[in-house]
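Q: Below are the sequence and a predicted model; questions follow.
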Amino acid sequence: MTEENNEQELAEFATKLFDLARHGDLTLIEYIKQGVSVDLVNHDGQSFVMLAAYNGHPELVQALVEQGADVNLLNDRKQSPLAGAIFKKEDAVIDALLEAGANPKAGTPNAIDTATMFGREDLLGRFE
């Protein structure tokens, strides 16, 4: 097998993993238990937690946290999973991230600014 084929297979495998996160598929946890980094990021700096949070999968977010995922890992645009969940109005994900210690001051715009921008004043008290 050539190095080019190996790189292509690796890229396809990584794409599969990020798709699992995007779709909330808990199979991802089995790959992490086999050695895939829980904080692996794609070409846009999107972590598994970010993709699961942004796409509304609180169960996967919680499972990733249990595997040691960094809930404050920013993407290449300096966005946090918590701000993404607020933007997408994913209340169960917001709960999971806050329970896991997500920092509402992380990122740009941060979760506090995002909540204010999108009229989610109900969340502001939870960020103190």
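A: Done, it's in.

Q: all contacts plus neighbour counts: C-alpha atoms, from now on.
A: Will do.

Q: how close does Tyr54 get to Asn6?
A: Applying CA to CA, to the nearest Å, the value for Tyr54 to Asn6 is 31 Å.

Q: So which of the two has more stuff around it?
A: Tyr54 (25 against 11; other CA atoms under 10 Å).

Q: was I right about that one contacting Gly84?
A: Yes - counting by CA atoms under 8 Å, Tyr54 does reach Gly84; the two are 5.4 Å apart.

Q: Work out for me the element Phe13 sits within.
A: Take DSSP states H and E as the rule and Phe13 turns out to sit in helix 3-22.

Q: what packs against that helix?
A: Other helices and strands packing on helix 3-22, by 3 or more CA pairs under 8 Å, 6 or more residues apart in numbering; DSSP states H and E, are helix 27-33, helix 48-54.

Q: here's the one I want to compare it with:
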Amino acid sequence: MVEEKPLLEVPGKVVEAIKAQYKEMPVDYNEKPCRFIGKKIALRAVKDKLEDWAVTTADACSWAAASAPVWVLVKDDTNQYKLVLYAPIYDMTVGSGSQNGFHHIATARATAGWSEQLLWKFDGKVYKLAKKLTQ
């Protein structure tokens, strides 16, 4: 996900939701705020509309060796965005299984000698870690 092309500029409403709901905004090495990019995704199990967002930072801003910051936001019934998952990851897949009306999310990150795969399930408010596999 994080190096998928093309990732889009994120709408202002999505950026504002991240800033309001996530307290530690990423910065580059010069302490300048990172720019957000992402892609629309469909998280609702019954409504396959691309109206939710997976967001990361542009130009590898604030990335680690094996991961990038990723925020997942859903668009609610009032057309506002709500942060439902933050994870430092490298890959993200929206699964076919669902819980509480939202698809599961699988994430991964790895280095040459270590890997981690996580399964996230929606608890009715946010995504919670359901399963972790580390090698």
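A: Received the coordinates, thanks. Here the structure is a predicted model, which is why all the values come from computation and not from measurement.

Q: TM-score for the pair, please.
A: Overall, the chain-to-chain superposition scores 0.24 on the TM-score scale (TM-score structural alignment, normalised by the length of structure 1); 58 aligned residues with a CA RMSD of 5.2 Å.

Q: give me every residue that touches Val70 of structure 2.
A: 2, 54-57, 86-89 (CA atoms under 8 Å, 6 or more residues apart in numbering).

Q: Select from these the one having the most neighbours.
A: Of the contacts of Val70 of structure 2, with other CA under 10 Å as the count, Thr56 tops at 30 neighbours.

Q: Spatially nearest residue to that residue, not counting backbone neighbours?
A: Val70 (4.7 Å; CA to CA, 6 or more residues apart in numbering).

Q: helix/strand/coil for the one you found?
A: Using DSSP: H, G, I helix; E, B strand; the rest coil, the structure places Val70 of structure 2 in strand.

Q: what do you get for the one 3 residues further on?
A: Three-state assignment for Leu73 of structure 2 (three-state DSSP): strand.

Q: Give me the neighbour count for it.
A: Leu73 of structure 2: 25 neighbours (other CA under 10 Å).

Q: Hmm, Trp53 and it touching each other?
A: Yes - using CA under 8 Å, Leu73 of structure 2 is in contact with Trp53, at 5.2 Å.

Q: For those two, list the residues in contact with both.
A: With CA under 8 Å, 6+ apart, Leu73 of structure 2 and Trp53 have common neighbours Val14.

Q: Ala21 of structure 1 is nearest to which of the helices and strands packed on helix 3-22 of structure 1?
A: Closest approach to Ala21 of structure 1 among the helices and strands packed on helix 3-22 of structure 1 (CA to CA): helix 48-54, 5.1 Å.

Q: That closest one packs against which elements?
A: helix 3-22, helix 58-66, helix 81-87.

Q: Enumerate the positions of the longest one that are buried.
A: Read it as helix 3-22 of structure 1. Neighbour counts using 16 or more other CA atoms under 10 Å place 14, 17-22 of helix 3-22 of structure 1 among the buried residues.

Q: Could you tell me the angle between whatever helix or strand Lys19 of structure 2 lives in and strand 68-75?
A: Using DSSP H and E, Lys19 of structure 2 sits within helix 12-21. Helix 12-21 of structure 2 and strand 68-75 meet at an angle of 110 degrees, taking axes from the mean of the first three to the mean of the last three CA atoms, to 10 degrees as the criterion.

Q: Show me what the next helix or strand after helix 12-21 of structure 2 is packed up against.
A: Heading C-terminal from helix 12-21 of structure 2, the first helix or strand you meet, by DSSP H and E, is strand 36-41. If contacts are counted by 3+ CA pairs under 8 Å, 6+ apart, strand 36-41 of structure 2 sits against strand 8-9, strand 52-57.
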